[in-house]
Every structure is written in structure tokens, then in C-alpha cells.
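K.L.:
Give me a 3D structure for the following:
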Amino acid sequence: MKASTPALVTLEQLGIDYVAHTFDHNAATTDEIGYGRAAARALGVEENRVYKTLLAQSDNGPVVAIVPVNMQLSLKALAQVLDAKRCEMVVARDAARITGYVIGGISPFGQKRMLPTVIDESAVLHTTIFVSGGRRGLDIEVGAADLIDALHAALGAIATASD
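P.N.:
Predicted coordinates:
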């Protein structure tokens, strides 16, 4: 696939193998179950293999947190991994400004600047996982180890069961 987003350009520059998966973004479904779960459903993939890219603020600045779409981010656990006092979610408009991506299309690759990244440890249970490709309706399937290495990410138990 021709690189059409900064995420895909970055993957190609790094020589990382990936498979781009496009799907119809359905606003009604997204409103009902969220971007990540809607992507999993549209792609026919188990929710525990599709990961969402979230932006939090720690004592030391913004940080990327990547967790399965069927889980939620534990800000307390994220702070512990970062050895920070506390973390809080970044508001949507600031997340878009900081990353350069629209909400629902934030990719861990190709952001405006490389931020400290923590990935939920469950990622290593899968050979490949899905993350946003940089726009709504585009997910990329990438090796979990490649994701961790390319982002210089820390692993931690940062996901908790969704309510």
C-alpha cells in the first residue's frame, strides 16, 4: 500500500512489515461502542488484538498509552510504570494538536514528536496486533515486538477491565 498517512510513512522508513486494513467508519456504531471496538467489529478481529492509542499527561509531560480496545487505561498503573506522582487524560482537542491526528485515528507511529510510550503487557501475547493507521477507517496490523521496539516503549500492566 502506498503510504498515505504519517504512520505508514514512518513504518516504511523504519522497514517494519505491516498490513494496512481499511474499513468503513460508521459514526453510529462508533457513538454506540467507541472507535476501537467499532474497528474490531468491522475488521472481524477479536477486540483483545485491537489496541487504542491514548494520550495522558504525567508529571513530566505527555505520554502515549496503548491498551486493548476492550479494556480501559488505569491512570494509576500508568503513573507507577512511569515513576510519576500521577497521570491524567489529555482532553481530545489537545490530544489531536499534540499528536497531529484526529480522535479515533491517533496512531502510535508518525506523531508530530516521539513521546514516551507505555504499552499494556498483554500485547506480547499476540504475534501481531492492530493499531490505528493514522485516520479513521484505517488500522495497521503490525508485529507486537516491532511496535515495542520501534516506539522504544515500556511494557506494563496498565489496562483494567472495562465497566
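K.L.:
okay, CA-based contacts and neighbour counts for the rest of this
P.N.:
Will do.
K.L.:
Distance-wise, check the residue sitting furthest away from the middle of the chain relative to Phe23.
P.N.:
Distance from the centre of the chain peaks at Lys85, with 23.2 Å (Cα atoms, centre = their mean). Using Cα to Cα, to the nearest Å, Lys85 is found at 40 Å from Phe23.
K.L.:
ok, now Val50?
P.N.:
For Val50 relative to Phe23 (Cα to Cα), the value is 14 Å.
K.L.:
Could you check which of the two has the larger neighbour count?
P.N.:
Val50 (27 against 15; other Cα atoms under 10 Å).
K.L.:
Secondary structure element holding the nearest residue to that one once chain neighbours are set aside?
P.N.:
If the residues on either side of it in the chain are set aside, Val50 comes closest to Phe130, at 4.6 Å by Cα to Cα, 6 or more residues apart in numbering. Using DSSP states H and E, Phe130 sits within strand 128-135.
K.L.:
now Leu78
P.N.:
helix 75-82.
K.L.:
circling back: run through who's touching the strand holding Phe130.
P.N.:
5-8, 20, 49-53, 101-102, 104-109, 123, 138-144 (Cα atoms under 8 Å, 6 or more residues apart in numbering).
K.L.:
ok so, going back, from Leu11, how far off is the residue farthest from the centre of the chain?
P.N.:
33 Å.
K.L.:
quick one more, to check against the first:
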Amino acid sequence: MARAATPAITALLAAEVPHEVLQYEHDPRNESFGEEAVEELAAIEGVAPEQVFKTLVVAVPDGLAVAVLPVPAKLSLKAVAAALGVPKATMADRAAAERSTGYVIGGISPFGQRKALPTVVDASALHWDKVLCSAGKRGWDVAVHPQDLIRLTNAVVADIRA
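P.N.:
Below is the predicted model of the structure:
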């Protein structure tokens, strides 16, 4: 088998999860990675902004965790903490997020992370037949069935939008 382009794609192939890799031209000057993905992927027929999900790393008392939610939504740290059964959550330090996941900010995928982290997927994912999230590289997204996202990341499903 040929080597996949990213650890996220490797993980999807290994788990035999049906997926589609979507690529767009990432502007290196753009730091609004989620918004860029929404704008670029909206050009693909039928992709709604709420269907494109961002992967955020949060700090919890015993380490790090992952929150996956629609790009247009704001994250409720209180809701993430409740879903994970911890007293509090804060946004993780950029360096800690990159070191733990093995990905750079703007390319953090919920799949194929260096260390599997507790994950919460926003309940709105269940409204779609497919959701898009980072494929592990800026400018690369992967479309998967929400149940595959939840299963492969062992995620808890909760409403984590503010």
C-alpha cells in the first residue's frame, strides 16, 4: 500500500473508513484557517459552512482534549468540560497542541493524532450525511460520515457551541 499523505489519511485508510479528500489553495498569510476552509469549500457544490468542522485542542485538569465543532460556531469551554466530566477546560497552548497532536495549527485533524486525546464532537454533526474536517495539513480537508468521525475518535457527542 502506498504511504498516505498525512497521518489522518493513514488512519482513515487503516480503519477502512470511506472518505473523500478535498484540497484547496491555502494562503500562507491567512491565519483564519477555519474561515478560509469554509470559503474555499463553499465553492464545492452542496457544502454548507456548518458542515465544515474545526478541531480545537483544549487543556483540561489531567492533560489535553479535542473539541470538534462547526467553523462558524464559538466553542463553549464550559460545555466541553461538562461533556468530558471535568471541572474546567481552557484553550490549549499552541505549542502544546502541536506537540501532542503532531499537526500544526490550522491543520490539526481529529484523526491520526500522535497521542489519542479525549474528544467531544458537537451534536450538530449528526444532522449531516457527511462532515468535513482537517485532513492533517493546511488546505486539506476530508469528508466523512459523522458516525465514522465519532467512532474513529471514540468521541463523546454533546452540544458544545456557545
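K.L.:
Over to the residue nearest the centre of structure 2. Which of the three states is it?
P.N.:
With distances taken as Cα atoms, centre = their mean, the residue of structure 2 nearest its centroid is Thr55 (3.0 Å). What DSSP: H, G, I helix; E, B strand; the rest coil gives for Thr55 of structure 2 is strand.
K.L.:
Tell me who's in contact with it.
P.N.:
Val66, Ala67, Val68, Leu69, Ile108, Ser109, Pro110, Cys133, Ser134.
K.L.:
rewinding a little: looking at the contacts of strand 128-135 of structure 1, which are in helices?
P.N.:
Pro6, Ala7, Leu8, Ala144 (DSSP state H).
K.L.:
quick revisit: quick check: buried residues in the strand holding Phe130 of structure 1?
P.N.:
Thr128, Ile129, Phe130, Val131, Ser132, Gly133, Gly134, Arg135 (16 or more other Cα atoms under 10 Å).
K.L.:
Aligned to the fifth one, what sits in structure 2?
P.N.:
Alignment note: Ser132 of structure 1 maps to Ser134 in structure 2; criterion TM-score structural alignment.
K.L.:
same thing with Gln80 of structure 1?
P.N.:
By TM-score structural alignment, Gln80 of structure 1 lines up with Ala82.
K.L.:
Quick check: the gap between its match and Pro61 of structure 2.
P.N.:
From Ala82 of structure 2 to Pro61 of structure 2 the distance is 13 Å (Cα to Cα).
K.L.:
More neighbours: these two, which one.
P.N.:
Using other Cα under 10 Å as the criterion, Ala82 of structure 2 and Pro61 rank with Ala82 on top: 15 against 11.
K.L.:
quick one, what contacts the more buried one?
P.N.:
Contacts of Ala82 of structure 2 (Cα under 8 Å, 6+ apart): Lys88.
K.L.:
now swap in the one 10 residues further on and tell me
P.N.:
Under the criterion of Cα under 8 Å, 6+ apart, the neighbours of Ala92 of structure 2 are Val57, Val58, Ala59, Leu64.
K.L.:
any idea which of these has the most stuff around it?
P.N.:
Val57 (28 neighbours).
K.L.:
ok so, going back, ok, now how distant is the match of Gln80 of structure 1 from Thr119 of structure 2?
P.N.:
12 Å.
K.L.:
name the element Arg97 of structure 1 belongs to?
P.N.:
helix 92-99.
K.L.:
After the helix holding Leu78 of structure 1, which helix or strand is next?
P.N.:
strand 87-89.
K.L.:
what's the mean deviation for that next one versus structure 2?
P.N.:
Compared with structure 2 after fitting, strand 87-89 of structure 1 deviates on average by 0.6 Å (mean Cα distance after the TM-score superposition for structure 1).
K.L.:
Could you name the helices and strands sitting against that strand?
P.N.:
strand 51-58, helix 75-82 (3 or more Cα pairs under 8 Å, 6 or more residues apart in numbering; DSSP states H and E).
K.L.:
so can I have CSV of those showing distance to Asp94 of structure 1?
P.N.:
Formatted as CSV, these follow (distance: least, Cα to Cα, whole Å):
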stretch, distance to Asp94 of structure 1
strand 51-58, 9
helix 75-82, 18
